[in-house]
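K.L.:
dropping the sequence and predicted coords here.
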Amino acid sequence: MPCWSFRVNAMFNKNCVFLIVASLAVAGGCTTTPTSNIKQPLTARPAAKPLVMVNDGAIYQPHQGIHLFEDRRARHVGDTLTVNLVENTQITRKLDNKQNRAGKATVDIPSPTILGHTRGIGATSWAPNSTADSEVKADITNNNSVTGAITVTVVDELDNGNLAVAGEKQVGLDNDTQYIRLAGVVNPRDIGQNGTIDSTKLADVKFESKGATGLDRSNLTSMMARFFLTILPF
């Protein structure tokens, strides 16, 4: 084999090894965030308060009032409230389909006539028939139960007084991250004194619970070790 061919093959193998190692390194540091079907903002900040000159020396200061007969329930953009997840749904579907089909036909073929004379072959009769029976039965039951809590933010105040809320919670354990997202519409009258509300009282609820798993360093090292062991000649 020519020397230049050996050098080209060695350079090609070196480039392949470099590309594979680089790809594994990039994959090890990346974790893809799961997609979401909620197309609205998941949080909102309250509007900034205008700066007001403070006039010291008086007992009552402007813009510093305290509402004596008002609690701390969420009612403005940026306020928070806790949603207790108490979803429990059960869907049962039953399918019972039965079909019977039958068909019958009769075909009579007379004796052939050749040059004006009928040959004594005799008439031929054909009576095919078919029958088909099909029956399909299926029972499908789907049970979903969700318990927990998530604190959401008021993202909009609707004209009728209701509040559009949304929020996201990220819980990371080891190399697994769980994303919990919630969006809906709240009637302020349904909010409890402690600032909580059950998810069954939300309208237009969109709830998601998805996970994203990343590749930690130990897994990456193990994969690289197995790769190099496969290409070693001994």
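P.N.:
Ah, there it is. Numbers count the residues shown, from 1 in each chain.
K.L.:
alpha carbons only for contacts and neighbour counts from here, please
P.N.:
Will do.
K.L.:
what about the longest helix in this protein?
P.N.:
Criterion DSSP state H: the longest helix present in the chain is helix 3-28.
K.L.:
residue boundaries of the helices in this protein?
P.N.:
Going by DSSP H, the chain shows helices at 3-28, 217-231.
K.L.:
sorry, back to before: chain center to the longest helix of the chain, what's the gap?
P.N.:
Relative to its parent chain, helix 3-28 has a centroid offset of 38 Å by C-alpha atoms, centre = their mean, to the nearest Å.
K.L.:
adding another structure so you can compare the two:
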Amino acid sequence: MVVSKGKLLLAVGLSMLMAACAQSPERQDSWESQMPGRETTVSENPGSIYQAGYGMSLFLDRRARQVGDVITVILSEKTDASKSSNTATAKESNISVPTVTLLGRGVTDNGVPILTTGVSSDQDFNGQGASSQSNSLTGSITVTVSEVLRNGSLRVRGEKWVTINQGDEFIRIKGIVRPEDIAADNSVPSFKVADARITYSGKGALADANSMGWLGRLFQSVLSPF
């Protein structure tokens, strides 16, 4: 089999493009902490006991409630799924045509009918399948409030990067939290975060060792003819 030079260059170019698209994730601005808007300057009034902007509520807790506040999300994710199926079918069909007669007598050869017709069919199918999957993620991550919705719910987002001698690991999470679900210590379990998107991944030598090479990804892609 002879491969032209143009086709070979095209395959190499596509593989390099796939390798570039599969690079390790980087820090993104969309996951950075959301800071509240700049507040207007408050004029000081020397000599007065009350100073605007320096008030303190004696009955207000420190739970997050506005943009820029932080919430600790306790990661407690565990999923177990299993599925099994068993299918068996059988079908049998028989069709027979009466012996053909000629001038009122059957057509035979030495007494054996020669114009008889019959069709039979027998089909059997037996299939089995089983699948199971289990995932677990525990830990904690502190995120910031990026938006306060009209109903009072808080949209939160954040990421945490941990640098190890062989690479970086990170956790990203975003979702919506109800103020009623926030505990007294300003924490909320991850299973109470609505529309949650949790990502745990890494980059570096260990992550590269566990990833498929660019040539293997080429043969596993939809562009591969094999």
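P.N.:
Yep, it's here. Owing to the predicted nature of the structure, the values given are computational and were not obtained by experimental measurement.
K.L.:
show me what the longest helix of the first structure is packed up against.
P.N.:
helix 217-231 (3 or more C-alpha pairs under 8 Å, 6 or more residues apart in numbering; DSSP states H and E).
K.L.:
so the helix it packs on versus helix 3-28, what angle?
P.N.:
160 degrees (axes from the mean of the first three to the mean of the last three C-alpha atoms, to 10 degrees).
K.L.:
please go through the second structure and pick out the longest strand.
P.N.:
Scanning the second structure for the strand with the most residues, using DSSP state E, yields strand 117-148.
K.L.:
give me the stretch of the first structure that that one matches.
P.N.:
Counting by TM-score structural alignment, strand 117-148 of the second structure falls onto residues 126-157 of the first structure.
K.L.:
with stretch 82-96 of the second structure instead?
P.N.:
With TM-score structural alignment as the criterion, stretch 82-96 of the second structure aligns to 92-106.
K.L.:
and that stretch, what's buried?
P.N.:
The neighbour-count check on stretch 92-106 of the first structure (16 or more other C-alpha atoms under 10 Å) flags nothing as buried.
K.L.:
can you tell me how far the residue nearest to residue 179 of the second structure when sequence neighbours are not counted sits from residue 145 of the second structure?
P.N.:
Nearest residue to residue 179 of the second structure, sequence neighbours excluded (C-alpha to C-alpha, 6 or more residues apart in numbering): residue 153, at 6.2 Å. Separation of residue 153 of the second structure from residue 145 of the second structure (C-alpha to C-alpha, to the nearest Å): 10 Å.
K.L.:
neighbour count for these two, which is higher?
P.N.:
Neighbours of residue 153 of the second structure and residue 145, each counted by other C-alpha atoms under 10 Å, are more numerous for residue 145; the result is 27 against 17.
K.L.:
for that one, which non-adjacent residue is spatially closest?
P.N.:
Per C-alpha to C-alpha, 6+ apart, closest to residue 145 of the second structure is residue 156, 4.4 Å.
K.L.:
swap in residue 72 of the second structure?
P.N.:
residue 142 (4.1 Å).
K.L.:
cool, residue 211 of the first structure as well?
P.N.:
Excluding the flanking residues, the one nearest residue 211 of the first structure by C-alpha to C-alpha, 6+ apart is residue 178, at 4.3 Å.
K.L.:
now do the same for that neighbour: its match in the second structure.
P.N.:
In the second structure, residue 178 of the first structure lands on residue 169 (TM-score structural alignment).
K.L.:
kindly report the same for residue 199 of the first structure.
P.N.:
That one, residue 199 of the first structure, aligns with residue 190 by TM-score structural alignment.
K.L.:
next one: the residue lying closest to that match once chain neighbours are set aside from residue 127 of the second structure, what distance?
P.N.:
What sits nearest to residue 190 of the second structure in space, not counting adjacent residues and going by C-alpha to C-alpha, 6+ apart, is residue 75, at 5.1 Å. Residue 75 of the second structure sits 40 Å away from residue 127 of the second structure, going by C-alpha to C-alpha.
K.L.:
which one's more surrounded, these two?
P.N.:
residue 75 (18 against 9).
K.L.:
residue contacts, the more buried one?
P.N.:
137-141, 189-191 (C-alpha atoms under 8 Å, 6 or more residues apart in numbering).
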